[in-house]
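Novice: model this:
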Amino acid sequence: MKKIYIIHENSEWTNHLTNRLNELGLPFEEWFLDKGIVDLSETPPDGVFYNRISASSHTRDHRYAPELTESVLSWLERHDRKVLNGTRALRLEVSKVNQYMALNGAGIHTPKTIAAVGKQQIIEAAEKLGRKSFITKHNRAGKGLGVQLFHSVHALKEYVYSDTFEEPLDGTTLVQEYIESPDSSITRCEFIGGKFVYAVRVDTSEGFELCPADACRIDDLFCPADEKETSPKFRIIDDFDDEIITDYQTFLRDNQIDVAGIEFIKDSEGTLYTYDVNTNTNYNREAEEAAGTYGMMELAKLLGEELNKVNE
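Specialist: Next comes the predicted model:
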């Protein structure tokens, strides 16, 4: 029997989807790719394959999950299997440099960014950027990990040459202009099947490392699953309408990305900067319940529709 195959390395982020698949009575199988083998001489099973591997897999001791997944996806695509978020999507997931180049290629504005390998080169990048305030981030990170805000090159030097410096997984640090939001928020636009589902406002006043997944726990920062928080950090925007949505949909189509969350920020002059494409997007339960819309259910329905096409 043909089925839906969920490729992932984090059950906490995937259970919400498999619960919906069970609710709809859809057959599925999970491929947990933290380690494994790929026999390239064999023929893969038929069905629908959905890739949910995250750039942050290394933070869960799954260092080579993306590399293994790329092998699996290449194998599946070679045999013309239906794959959602295939090799191209994975390539963008694990590299912000690739994200920005693809976004710019689609005419989408991103913050001024310089990539650097080497500690002295990070300092040189900040000097070349020429901004009073700037941030550093890892090229391959996820969950906002490694993001730091600096207000001087001197402060950056102290950090880079200290014991607290976080070495990027791939050695590449991004030095990026700091875009200040007038209301300390960013907007995340969710797409399923390449179509816009909703936009969510995210309060960033307490820090950068904010993940919408209910399972997220990042040190002592706010997690949206914390029911004690009186002011919601995540709120779905009613009737969101912006011309950027059309640009995003074109970008997703051209880069073979089926499911994604794209984040942008606006400065005090209203200029929009797109700074992240998350192809392993998650959804906040409380925000969805308040709005009466459910991302994982829409995703499960999409997978069911694709399975029906394969079965025809």
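
Novice: Every contact and neighbour count from this point should use C-alpha atoms.
Specialist: Fine.

Novice: can you pull out the helices in the stretch 151-300 of the chain?
Specialist: 153-160, 244-254, 285-291, 295-311 (DSSP state H, counting those that start in this stretch).

Novice: do the same with the stretch 1-150 of the chain
Specialist: Using DSSP H, counting those that start in this stretch, helices in the stretch 1-150 of the chain cover 11-23, 65-78, 87-93, 96-105, 119-129.

Novice: so who does the residue nearest to Asp34 when sequence neighbours are not counted touch?
Specialist: In space, and not counting its chain neighbours, Asp34 is closest to Ala65: 4.8 Å by Cα to Cα, 6 or more residues apart in numbering. Ala65 makes contact with Glu9, Leu33, Asp34, Lys35, Ile53, Ser57, His58 under the criterion Cα atoms under 8 Å, 6 or more residues apart in numbering.

Novice: Recalculate using a threshold of 10 Å.
Specialist: By Cα atoms under 10 Å, 6 or more residues apart in numbering, the contact list for Ala65 reads 8-9, 32-36, 53-58, 71.

Novice: How about Ser152?
Specialist: Applying Cα under 10 Å, 6+ apart to Ser152 gives the contacts Ala126, Glu127, Gly130, Arg131, Lys132, Ser133, Phe134.

Novice: Show me which of those residues is closest to Leu149.
Specialist: Lowest distance from Leu149 to the contacts of Ser152 (Cα to Cα) belongs to Phe134, with 6.0 Å.

Novice: if we can go back for a sec, most packed of the helices of the stretch 1-150 of the chain?
Specialist: Among the helices of the stretch 1-150 of the chain, ranked by average contacts under mean count of other Cα atoms under 10 Å, first place goes to helix 87-93 (a mean of 21).

Novice: List of residues touching it?
Specialist: So helix 87-93 is contacted by 51-56, 66-67, 69-74, 76-77, 85, 98-102, 139-142, 252, 255-260, 276-280 (Cα under 10 Å, 6+ apart).

Novice: which one is Phe264 nearest to, not counting chain neighbours?
Specialist: Nearest to Phe264 is Thr274, by Cα to Cα, 6+ apart, at 4.2 Å.

Novice: one more to put side by side:
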Amino acid sequence: MSKIYVIHENSEWTVHLTNRLEELGLPYEEWHLSEGTLDLSQEPPEGIFYSRMSASSHTRGNRFAAEYTGQVLAWLEAHGRKVVNGSRALELEVSKVKQYLELNKHGVPTPKTVAAVGREQILKAAESFEGKPFITKHNRAGKGLGVQLFQNIESLRSYVEGPEFEEPVDGVTLIQEYIQAPESFITRCEFVGGKFVYAVRVDTSEGFELCPADACSIGDLFCPVGEEQPAEKPKFQVIEGFLDPILEKYENVLAANDIKVAGIEFIYDQDGSIYTYDINTNTNYNSDAEARAGKYGMLELAKYLEQELEKLSVKEHVTI
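Specialist: So this is what the prediction gives:
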């Protein structure tokens, strides 16, 4: 009997999905790919394979989980298995450079960004921002890794040449235009099955690390999970009735890259223009915000996987 296989490296981020799968009575199995072996002479089992591999897996001691998952996904796809968020999704998950190229290809504005390898090259790249504020971030990131705001090259030099400098796991640092928002928030749009589900407003007044998962490490600076803010100003708020032409472009980006599940983040500038800066294919949801709005991302995801499993079951029955 076919089942749903959940590929991941972090059980704390996955339990919310498996709880929903159990709630719906769906057969599933977890594949924790922090390490393992892959026998290329064997065929994969039948089923639906959903990858939740994260760009930040290396921060949890799973240094080569993403690389290993890439091989497993290639194996599954070579055998014609149905993979949700397959190789292309993982390729974009671990590279913001590739995310921005895809967004730009579909007419989605992104902040000016320069990729640099090497400390001197980071400083050289910052010169192109001509004295304007800029931020640094890791190309392979997640959880806001390496995100810092700088007002000038002198302060960047102190950071890059000092002991606090964070070397990206892939060696690529991004220097990016700082978008000055009229208010301290960003917007995250959630998609399941390649279709828009809801948008959530995220308060950024405390900093840049904005992981929405309930199981984010409390040690993460600025992590919004843990102590909820007062009810009058929660960190996460689902936006009722959010509509914007950008959603169609986002769906086109996801379709072109065979990405079925994602959270896409953008920020408004002072003129109200939208700049998109992240596609997260290992999307998480904030339970407090969802409970207030009566919208549940993991439930929608579980239902989507159920539909895909039903399609496979019909196909198998017809073949038999």
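
Novice: Drop the TM-score for these two in here.
Specialist: The TM-score (TM-score structural alignment, normalised by the length of the first structure) is 0.98; 312 aligned residues with a Cα RMSD of 1.0 Å.

Novice: re the thing from before, among the contacts of Ala65 of the first structure, which ones are buried?
Specialist: By neighbour count, with 16 or more other Cα atoms under 10 Å, those hold His8, Glu9, Phe32, Leu33, Asp34, Ile53, Ser54, Ala55, Ser56, Ser57, His58, Ser71 as buried.

Novice: what residues are up against the first one?
Specialist: Looking back up the chat, that one is His8 of the first structure. By Cα under 10 Å, 6+ apart, the neighbours of His8 of the first structure are 14, 30-34, 50-54, 57, 65-66, 69, 280.

Novice: The fourth one now?
Specialist: Residues in contact with Leu33 of the first structure (Cα under 10 Å, 6+ apart) are 7-10, 53, 62, 64-69, 72.

Novice: Could you tell me which of those residues remain contacts in the second structure?
Specialist: On the basis of both residues aligned by TM-score structural alignment, their matches' Cα atoms under 10 Å, what survives of the contacts of Leu33 of the first structure in the second structure is 7-10, 53, 62, 64-69, 72.

Novice: Show me the contacts of Ala65 of the first structure that map onto strands.
Specialist: Among those, the ones falling in strands (DSSP state E) are His8, Phe32.

Novice: what's the distance between Leu156 of the first structure and Leu149 of the first structure?
Specialist: Between Leu156 of the first structure and Leu149 of the first structure the computed distance is 9 Å (Cα to Cα, to the nearest Å).

Novice: Show me whatever sits in contact with both of those two.
Specialist: Shared contacts of Leu156 of the first structure and Leu149, counting by Cα under 10 Å, 6+ apart, come down to Phe134, Ile135, Thr136.

Novice: Among those, which one lies nearest to Pro45 of the first structure?
Specialist: The closest of those, once distances to Pro45 of the first structure are taken by Cα to Cα, is Thr136, at 42.6 Å.

Novice: Now for the nearest residue in space to that closest one that is not next to it in sequence: which residues touch it?
Specialist: Counting by Cα to Cα, 6+ apart, Thr136 of the first structure lies nearest to Val175, which is 4.6 Å off, once chain neighbours are set aside. Residues near Val175 of the first structure by Cα under 10 Å, 6+ apart: 112-116, 122-129, 134-139, 147-149.

Novice: In CSV, list the contacts of Ala65 of the first structure along with distance to Arg201 of the first structure.
Specialist: Listed next are those as CSV, based on distance: Cα to Cα, whole Å:
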residue, distance to Arg201 of the first structure
His8, 27
Glu9, 27
Phe32, 32
Leu33, 32
Asp34, 33
Lys35, 36
Gly36, 39
Ile53, 24
Ser54, 22
Ala55, 23
Ser56, 22
Ser57, 25
His58, 28
Ser71, 36
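
Novice: now, among the contacts of Ala65 of the first structure, which is nearest to Arg20 of the first structure?
Specialist: When these are compared against Arg20 of the first structure (criterion: Cα to Cα), the nearest one is His8, at 16.3 Å.

Novice: From start to finish, how long is stretch 259-273 of the first structure in a straight line?
Specialist: Terminal residues of stretch 259-273 of the first structure lie 21 Å apart, using Cα to Cα.

Novice: Specify, as a residue range, where it falls in the second structure.
Specialist: Stretch 259-273 of the first structure corresponds to residues 261-275 in the second structure, going by TM-score structural alignment.

Novice: What are the buried residues along that stretch?
Specialist: Residues of stretch 261-275 of the second structure classed as buried by neighbour count (16+ other Cα under 10 Å): Val261, Ala262, Gly263, Ile264, Glu265, Phe266, Ile267, Tyr268, Ile274, Tyr275.

Novice: Among these, which lie within strands?
Specialist: Using DSSP E, these in strands are Val261, Ala262, Gly263, Ile264, Glu265, Phe266, Ile267, Tyr268, Ile274, Tyr275.

Novice: right, and the helices of the stretch 151-300 of the first structure - which one's nearest Arg201 of the first structure?
Specialist: helix 285-291 (9.7 Å).

Novice: which residue numbers in the second structure go with that closest one?
Specialist: Matched against the second structure by TM-score structural alignment, helix 285-291 of the first structure falls on residues 287-293.

Novice: Show me the contact partners of that stretch.
Specialist: Counting by Cα under 10 Å, 6+ apart, 16, 198, 200-201, 212-214, 225, 228, 234-240, 294-298 sit against stretch 287-293 of the second structure.

Novice: how about Lys128 of the first structure, what does it touch?
Specialist: Taking Cα under 10 Å, 6+ apart as the criterion, Lys128 of the first structure is in contact with Ile114, Ile122, Val175.
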